[in-house]
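**Q** sequence isn't available, so here's the structure alone:
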């Protein structure tokens, strides 16, 4: 085989498997992720919309496939299968039982959808948040670059450099005139004072907008009670008792005072949808607070309506 034949073979071969990276993330292991991906494949409908699974036991459909059967499919050896499947079982994603198949005891596998789907949703949420934060950071970086553009150009392109650029005379003249206008020292002193005062006033206005007046003690107490009510309604009792409202409150107001109750609603809602029974709800909520802005985007209107409804109920009480 020469290079040309290799390239043709590489382009034409169908000797491959499709593995989504998120399955590797779910399994926290490459081989286990490949195995999970193949198990998912067998649970997907065929092109005709029919199930590929043929064995029904204990009220569930099962995939009948032994330890030795995975090598031809995805190059997983029997001992690798044992180790990888154990990792998936520890994650609560799958289970296996031994039933007779074609007269022989055979391993039967099924996905535990009640654990699989929340775990998948949680990882997808984390990826979405990470992508949103990355875009925001990139936008901020571009803004900073643009803000410093004139300074870098002025520093690098001195008058003698312009002489050597070959620019049309009108371009050079306009650049020089603009620099004279910018650096002109002949502005009257009173006008300088006026400009400085205006700049300072605008700066103060921006600061006031970013940092609104402190809330009164009564308002803070009302917010705290609403936060407790949100936790009770989202998580229900007795699970809401696992949420340390005081810790979340302090973390919110000390580190993220720019957020409001709609952000907390979005974070708690996402946590309720993805957290497992033994998970530390308080820890998850605190960990997600830095990304509350992104979490709010898909449920913003719902969050606003929800908080408004709680406020109305509190006033009537």
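**A** Okay, I see it. Nothing here was measured: the structure is a model prediction, and the numbers come from that model.
**Q** rest of the way, CA atoms for contacts and neighbours
**A** OK.
**Q** in the helix or strand hosting residue 171, what's buried?
**A** Assigned by DSSP states H and E, residue 171 falls within helix 169-183. Within helix 169-183, the residues that qualify as buried are residue 172, counting by 16 or more other CA atoms under 10 Å.
**Q** show the contacting residues for residue 180.
**A** Not one residue lies near residue 180 by CA atoms under 8 Å, 6 or more residues apart in numbering.
**Q** gap between the helix holding residue 171 and the chain center?
**A** On the basis of CA atoms, centre = their mean, to the nearest Å, helix 169-183 sits 48 Å off its chain's mean C-alpha point.
**Q** now the element after it, going C-ward?
**A** As assigned by DSSP H and E, the chain's next helix or strand after helix 169-183 is helix 189-210.
**Q** now do the strands in the stretch 101-250 of the chain.
**A** 104-111 (DSSP state E, counting those that start in this stretch).
**Q** how many residues are close by the closest residue to residue 27 other than its chain neighbours?
**A** Excluding its sequence neighbours, the residue lying closest to residue 27 (CA to CA, 6 or more residues apart in numbering) is residue 33, at 5.2 Å. Residues near residue 33, counting by other CA atoms under 10 Å, number 24.
**Q** SS state for residue 33?
**A** Assigned with DSSP: H, G, I helix; E, B strand; the rest coil, residue 33 falls in the helix class.
**Q** list the residues that contact it.
**A** Each residue near residue 33 by CA under 8 Å, 6+ apart is listed here: 19, 21, 23-27.
**Q** what about it, distance to residue 127?
**A** 17 Å (CA to CA, to the nearest Å).
**Q** ok, residue 284 to residue 273 distance?
**A** 12 Å.
**Q** ugh, wrong one, residue 304
**A** For residue 304, the distance to residue 273 equals 19 Å [CA to CA].
**Q** adding another structure so you can compare the two:
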């Protein structure tokens, strides 16, 4: 049995991106794995009146179960609309096969990413076009990728990064009819993006500007854009954790990107760090506690605070609906 994203109360990303480009902000794309993370994302975005893309990786989908995810998405829409009528999309992050993307589309996802960046340029085009041809039958939007980000996050890993080649973007977009394009300009997956003690290299805005020139008005996506907020690292390490040398993308650079053609910014590691900080602190302060609500609740609150901050001060998406 197939499900339409409209039946779940979701939206695809087409109008979200159009509004973001006109308003010079980026739509937040937050990854989640469990109920409390989803609650924090919805409450934070509803409170800050921000559109939101709920992201699920292949690994998270396997962890949560596809049927349960579908019902969680329906509940998220109902929960949000009780507070604010914000647009919500459900997006597959880093889909790596046509079959996975098709299954997500058939289960009510309103947007999917097909990541063929590890393939040759021609193979990437062919795979992306195959997904687009199927997705567009159901008005589901598709994100492709050119360039490779370094780092490790969930099922995605690469030891080195390869910047997106602006010479390839026009042909890729024209051939595939993809709806948005993830590019590599210096961000990376995970919490260890740069070498400690060394200056953080600026994002390659020159590449972004050239891509904008080649495909004017086309929605651009940044992956690996967590800032690795020191506050959460400090809380984790103060309560039994050992995270050393974690560094992220400066928030001011992300805000600059959000004011350009970048209309979607992915955030995963920051959410994990905030949530872990809340759990560790709650359990350390009350070692006798064995009620999950009493350590997952504080974690949810920290994550909600992070999301409101990101929407207001980094992505510029707050008060846009």
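**A** Structure received. This structure is a prediction, so every number in the text was calculated from the model and none was measured.
**Q** superposed, what's their TM-score?
**A** The TM-score (TM-score structural alignment, normalised by the length of structure 1) is 0.22; 119 aligned residues with a CA RMSD of 6.4 Å.
**Q** ok so, going back, which of the contacts of residue 33 of structure 1 fall in helices?
**A** Under the assignment DSSP state H, these contribute 21, 23-27 to helices.
**Q** relative to residue 37 of structure 1, which of those residues is nearest.
**A** The closest of those to residue 37 of structure 1 turns out to be residue 23 (CA to CA; 6.1 Å).
**Q** in this structure residue 266 of structure 2 contacts residue 222, no?
**A** Yes: under the criterion of CA atoms under 8 Å, residue 266 of structure 2 makes contact with residue 222 at 6.2 Å.
**Q** re the thing from before, buried only: go through the contacts of residue 33 of structure 1 for me.
**A** For those, buried by 16+ other CA under 10 Å: 19, 23-24, 26-27.
**Q** in CSV: these, plus distance to residue 136 of structure 1.
**A** Output for these, formatted as CSV (distance: CA to CA, whole Å):
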residue, distance to residue 136 of structure 1
19, 29
23, 27
24, 27
26, 26
27, 29
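**Q** ok, which stretches of structure 2 are helices?
**A** 14-23, 35-47, 58-64, 66-81, 98-106, 121-135, 166-176, 205-214, 230-238, 251-258, 269-285, 292-309.
**Q** with the stretch 201-317 of structure 1 instead?
**A** 217-235, 245-255, 261-274, 281-288, 292-296, 300-316 (DSSP state H, counting those that start in this stretch).
**Q** hmm, back to that, more crowded one of residue 266 and residue 222 of structure 2?
**A** residue 222 (26 against 22).
**Q** once you drop chain neighbours, what's closest to that one?
**A** residue 265 (5.0 Å).
**Q** wait, doesn't the one you found sit right on residue 31?
**A** No: Residue 265 of structure 2 lies out of contact with residue 31 (CA under 8 Å); the separation is 11.1 Å.
**Q** confirm for me that residue 269 of structure 1 is in contact with residue 233.
**A** No: look at residue 269 of structure 1 against residue 233 with CA under 8 Å: they stay out of range, at 10.0 Å.
**Q** more neighbours: which of those two?
**A** Between residue 269 of structure 1 and residue 233, residue 269 has the larger neighbour count (other CA under 10 Å), namely 20 against 10.
**Q** for the more buried one, list the residues it contacts.
**A** residue 234.
**Q** tell me how far it lies from residue 78 of structure 1.
**A** Distance, residue 269 of structure 1 to residue 78 of structure 1, by CA to CA: 42 Å.
**Q** again, but for residue 293 of structure 1
**A** Residue 293 of structure 1 sits 46 Å away from residue 78 of structure 1, going by CA to CA.
**Q** quick one: contacts for the nearest residue to residue 282 of structure 2 once chain neighbours are set aside?
**A** In space, not counting the residues next to it along the chain, residue 282 of structure 2 is nearest to residue 295; the distance is 5.2 Å by CA to CA, 6+ apart. When contacts are counted by CA under 8 Å, 6+ apart, residue 295 of structure 2 touches 278-280, 282-283.
**Q** output the residues you listed in TSV, with neighbour count and distance to residue 77 of structure 2 appended to each entry.
**A** Shown next, in TSV, are the contacts of residue 295 of structure 2 (neighbours: other CA atoms under 10 Å; distance: CA to CA, whole Å):
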residue	neighbour count	distance to residue 77 of structure 2
278	23	25
279	22	26
280	21	30
282	19	29
283	18	31
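**Q** which two among those are spaced furthest apart?
**A** Spanning the widest gap among these are 278 and 283, at 8.6 Å by CA to CA.
**Q** how many residues are close by the nearest residue to residue 307 of structure 2 once chain neighbours are set aside?
**A** Spatial nearest neighbour of residue 307 of structure 2, excluding adjacent residues (CA to CA, 6+ apart): residue 44 at 5.6 Å. Using other CA under 10 Å, residue 44 of structure 2 has 25 other residues around it.
**Q** my guess is residue 44 of structure 2 meets residue 300, correct?
**A** No: Residue 44 of structure 2 lies out of contact with residue 300 (CA under 8 Å); the separation is 10.1 Å.
**Q** residues that sit against both of these two, list them.
**A** Joint contacts of residue 44 of structure 2 and residue 300 (CA under 8 Å, 6+ apart) do not exist.
**Q** residue 287 of structure 1: neighbouring residues, count only.
**A** Residue 287 of structure 1 has 12 neighbours, counted by other CA under 10 Å.
**Q** for residue 213 of structure 2, same thing?
**A** Residues contacting residue 213 of structure 2 under the criterion other CA under 10 Å number 12.
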